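Enquirer: need the 3D shape of this:
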Amino acid sequence: MSLEYITQILKPMLQGAQMTVLLFIIAIVVSIPLGFLLTLAVRSPIKPLSWLAQAYIYVMRGTPLLLQLLFICFGLPMLPVIGEYLVLDRFVAACLGFILNYAAYFAEIFRGGLLAIDKGQYEASQVLGLNKWQMTTRVILPQMFRIALPAVANESVTLVKDTALLYAVAVPELLHFAETAVNRDFTIVPFVVAGIIYLIMTLLLTLVFKWIERRFRFE
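Expert: Have a look, this model is predicted:
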């Protein structure tokens, strides 16, 4: 296939990749803090709050992301009485679905990071006279994020690939334009080009997280 053809299909596919990147940025920026809040809720001494957070995490991790996206996009408007007020723009609905889903995964990652911290760290903080706020912000949280960072990086790479699910809710992203070109031109080249674009995005993201990991390691 000629270079001219690749150049021709690359422009709309890059436009679709912009939608992919936008969804990733919105989802990662919102779901990570929300996941941390869920972790705190799970560990809360207020039992109903803890049970509610655990139930939420169980449901979001136990059902497919695609099902959640379809429910938000097409199921919510069908609810009696309130359905007409829950009609969302497809991209907004997709962002909401990704945020709610990945927050549950990040919550479990952060919970694992907290559990991995040695109890001696808490005791040492008390010996040094640190109050609870100082112990949490200066000792516990930095160690938790350092421990959780590789898992967060891995989940973020998965998020990039999962953005292809936008296609299922009719949001024109990278895969949408690739399949359109395949059906129109009867060639697999657009799929190959889409795969290369995904690989480039995940490579850049991996390099960013490796840089962050090095910074944490030497702090």
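Enquirer: switch to C-alpha atoms for all contacts and neighbour counts from now on
Expert: Noted.
Enquirer: tell me which residue of this protein is furthest from the middle?
Expert: Relative to the centre of the chain, the most outlying C-alpha is that of residue 127, 38.2 Å out, by CA atoms, centre = their mean.
Enquirer: distance check, that one against residue 76.
Expert: Residue 127 sits 53 Å away from residue 76, going by CA to CA, to the nearest Å.
Enquirer: and residue 69, by the same measure?
Expert: In terms of CA to CA, residue 69 sits 10 Å off from residue 76.
Enquirer: who has more neighbours, these two?
Expert: Neighbours around residue 69 and residue 76, counted as other CA atoms under 10 Å, are more numerous at residue 69. The numbers are 23 against 17.
Enquirer: pretty sure that one sits against residue 97.
Expert: Yes: between residue 69 and residue 97 there is a contact under CA atoms under 8 Å: 5.3 Å.
Enquirer: the longest helix in the chain is where?
Expert: If you go by DSSP state H, the chain has its longest helix at helix 3-42.
Enquirer: what's next to the helix or strand just after that helix, contact-wise?
Expert: For helix 3-42, the succeeding helix or strand toward the C-terminus, using DSSP states H and E, is helix 47-62. Helix 47-62 is contacted by residues 38, 41-44, 100-101, 104-105, 107 when judged by CA atoms under 8 Å, 6 or more residues apart in numbering.
Enquirer: I'd like the structure of this one too, to check against the first:
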Amino acid sequence: MSFQTVTLTMLDGFLLNIQLFVVTLVLALPLGLVVSFGTMSRFRPLSWLMRLYVYIMRSTPLMLQLAVVYYLPGILNPGHILPRMTAACLAFVLNYAAYFSEIFRGGIQGVPAGQREAGQVLGMTRRQIFLRITLLQVIKRIVPPMGNEVITLVKDTSLSNFIMVGEIIKLAKDFGNKGMIWPLFYAGAFFLVFNGVVTLALSRIEKKLDYFRV
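Expert: As a prediction, the model looks like this:
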């Protein structure tokens, strides 16, 4: 099999990795923010429920979560199985929303309470205080830890092959079963390049957000 054929095949697989990466970020970031508000809620049952969700997601392997999301619907309702890619996206969103929520919570709670109190003294509403005082500082604080999670997400997309999603690592292993080992190493090059692009983008975001020091 030619190098060009292998490259085109693996590129098709890596597009699934990119798709999973994008869907996870687009959905897990806002969900994580909602969950963080839930964990900080003064309504104890909601706070306990959200904290339990975060604990379960962070304390169990992502591969186990993938298996549960993919196989459980068929067990509960025989004959109804989620498409593999849909199950992978759902599992990744639920998993990463839990991690993102803790980053959001830390960023929000890290803003000095005195600044919020000063906003109240000036007659600002809670919404104005959050948008004009808290949010900008939260974004500045969470970019570095969020960046680490984003880079980890790039690599974690390969775990979707556990439920036989045809991403690049699965395709590389398929080539390996045919006696071609080098595609496994070649797959690493795709991740190195993509992570390089992501790292560069995160660095530029950090520089643009350097409007004040916290």
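Enquirer: next, the TM-score between them, please.
Expert: After superposition, the two chains reach a TM-score (TM-score structural alignment, normalised by the length of structure 2) of 0.94; 212 aligned residues with a CA RMSD of 1.5 Å.
Enquirer: counting neighbours, what do you get for the residue mapped onto residue 22 of structure 2 from structure 1?
Expert: Residue 22 of structure 2 maps onto residue 25 in structure 1, with residues paired by TM-score structural alignment. Residue 25 of structure 1: 14 surrounding residues under other CA under 10 Å.
Enquirer: try residue 9 of structure 2
Expert: 14.
Enquirer: again with the one 5 residues further on
Expert: Applying other CA under 10 Å, we find 23 residues neighbouring residue 14 of structure 2.
Enquirer: circling back: how near is the match of residue 22 of structure 2 to residue 177 of structure 1?
Expert: Applying CA to CA to residue 25 of structure 1 and residue 177 of structure 1 gives a distance of 21 Å.
Enquirer: can you check residue 63 of structure 1 too?
Expert: Taking CA to CA, one finds residue 63 of structure 1 at 28 Å from residue 177 of structure 1.
Enquirer: pick out whichever of the two has more residues nearby.
Expert: More neighbours surround residue 177 than the other of residue 63 of structure 1 and residue 177, with 24 against 11 (other CA under 10 Å).
Enquirer: the more buried one maps to what in structure 2?
Expert: Under the alignment (TM-score structural alignment), residue 177 of structure 1 maps onto residue 171 of structure 2.
Enquirer: right, and the helix or strand after the strand or helix carrying its match?
Expert: If you go by DSSP H and E, residue 171 of structure 2 is part of helix 168-177. Per DSSP H and E, the first helix or strand lying C-terminal to helix 168-177 of structure 2 is helix 182-208.
Enquirer: where in structure 1 does that following helix align, residue-wise?
Expert: With TM-score structural alignment as the criterion, helix 182-208 of structure 2 aligns to 189-215.
Enquirer: that stretch vs structure 2, mean deviation?
Expert: Aligned to structure 2 and superposed, stretch 189-215 of structure 1 gives a mean residue distance of 0.9 Å (mean CA distance after the TM-score superposition for structure 1).
Enquirer: show me what residue 95 of structure 2 aligns to in structure 1.
Expert: By TM-score structural alignment, residue 95 of structure 2 lines up with residue 101.
Enquirer: how near is its match to residue 76 of structure 1?
Expert: On the measure of CA to CA, residue 101 of structure 1 and residue 76 of structure 1 end up 16 Å apart.
Enquirer: got it, and residue 5 of structure 1?
Expert: For residue 5 of structure 1 relative to residue 76 of structure 1 (CA to CA), the value is 42 Å.
Enquirer: give the equivalent position in structure 1 for residue 32 of structure 2.
Expert: So, by TM-score structural alignment, residue 32 of structure 2 is matched to residue 35.
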